[in-house]
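1. no sequence on this one, just coordinates:
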């Protein structure tokens, strides 16, 4: 591995199971893997699901978004960076309407300004890695 590359992880079981790290810094760019709502061991604000595993309520979208940004901020801090250094983000969501309603306030709160200076894309998808997840956020930061 090059000396210009550094990696970080949260230590959650799925990193080893799937085989990846949460963040890679290569030169002046930090690539953050899709962050989901967990506290290091358990999912945070999991969505309720029915007997078939389908989400029945997307009311926890904002809470999950907040946790995704908190997890990303924690990773960035390990590189001496912050959400202020983010230049691009992609939000993968299972309900576009719920995510659109939550994203404005949550993103402004996370970035600490009324006009986050970050390119942003939101993509609706049928489901995420865990059925109880409503959102996953991938980021790129420059330092």
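-> Perfect, thanks for sending it. It should be emphasised that the depicted structure is a prediction, and the values quoted were computed from it without experimental measurement.
2. switch to C-alpha atoms for all contacts and neighbour counts from now on
-> Noted.
3. SS state for residue 67?
-> helix (DSSP: H, G, I helix; E, B strand; the rest coil).
4. any idea how far it lies from residue 137?
-> Residue 67 is 10 Å from residue 137, where distance means C-alpha to C-alpha, to the nearest Å.
5. A further structure is provided below for comparison with the first:
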């Protein structure tokens, strides 16, 4: 989280780290306000938050991703996209992506869906270059040895 506090309450700050185990970052009021989005996630498996980021934040994210991509090669398989750059671990590579990870509405929706102990394990991006076809819709759960269909893993 940047020191300017631009993203609301700091979900990774000292106050949160010192909070009792089990406390949520979001408030009941946050989750109540977002009840339609929480319901949509449960029913449809996705949610879109219109205008969640300002144009300036989007420009900063794009610039940060451009910087990271300048040192990222192309993927090495047809499935991942041979004309696609896929930087991993973005939170450690550019501060510009923090508004995505620490957005108060995203945190509240995640806490409502997964309950009190949320953890972001990875933040990645995919930049498709000219000539790259879109990847087929899929879940990133193939590395779990579970038969299909199966329920949510988190």
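-> Looks like it came in fine. Note that the structure is a prediction, hence the values are computed from the model and not measured.
6. give me the TM-score for this pair.
-> TM-score for the superposed chains, counting by TM-score structural alignment, normalised by the length of structure 1: 0.25, backed by 69 aligned residues with a C-alpha RMSD of 5.5 Å.
7. who's in contact with residue 28 of structure 2?
-> With contacts defined as C-alpha atoms under 8 Å, 6 or more residues apart in numbering, residue 28 of structure 2 has no neighbours.
8. what about it, distance to residue 111 of structure 2?
-> Residue 28 of structure 2 is 10 Å from residue 111 of structure 2, by C-alpha to C-alpha.
9. and if you look at residue 58 of structure 2?
-> Applying C-alpha to C-alpha, the value for residue 58 of structure 2 to residue 111 of structure 2 is 24 Å.
10. and the two? Which one has more around it.
-> residue 111 (20 against 16; other C-alpha atoms under 10 Å).
11. and the more buried one, what element?
-> Using DSSP states H and E, residue 111 of structure 2 sits in helix 104-114.
12. which helices and strands sit right next to the helix or strand just after that helix?
-> From helix 104-114 of structure 2 onward toward the C-terminus, using DSSP H and E, the following helix or strand is strand 127-128. Strand 127-128 of structure 2 sits against strand 84-85, with contacts defined as 3 or more C-alpha pairs under 8 Å, 6 or more residues apart in numbering; DSSP states H and E.
13. which elements pack onto the strand it packs on?
-> Going by 3+ C-alpha pairs under 8 Å, 6+ apart, strand 84-85 of structure 2 lies up against strand 127-128.
14. can you check my assumption that residue 121 of structure 1 lies in a strand?
-> Yes. Applying three-state DSSP, one finds residue 121 of structure 1 inside a strand.
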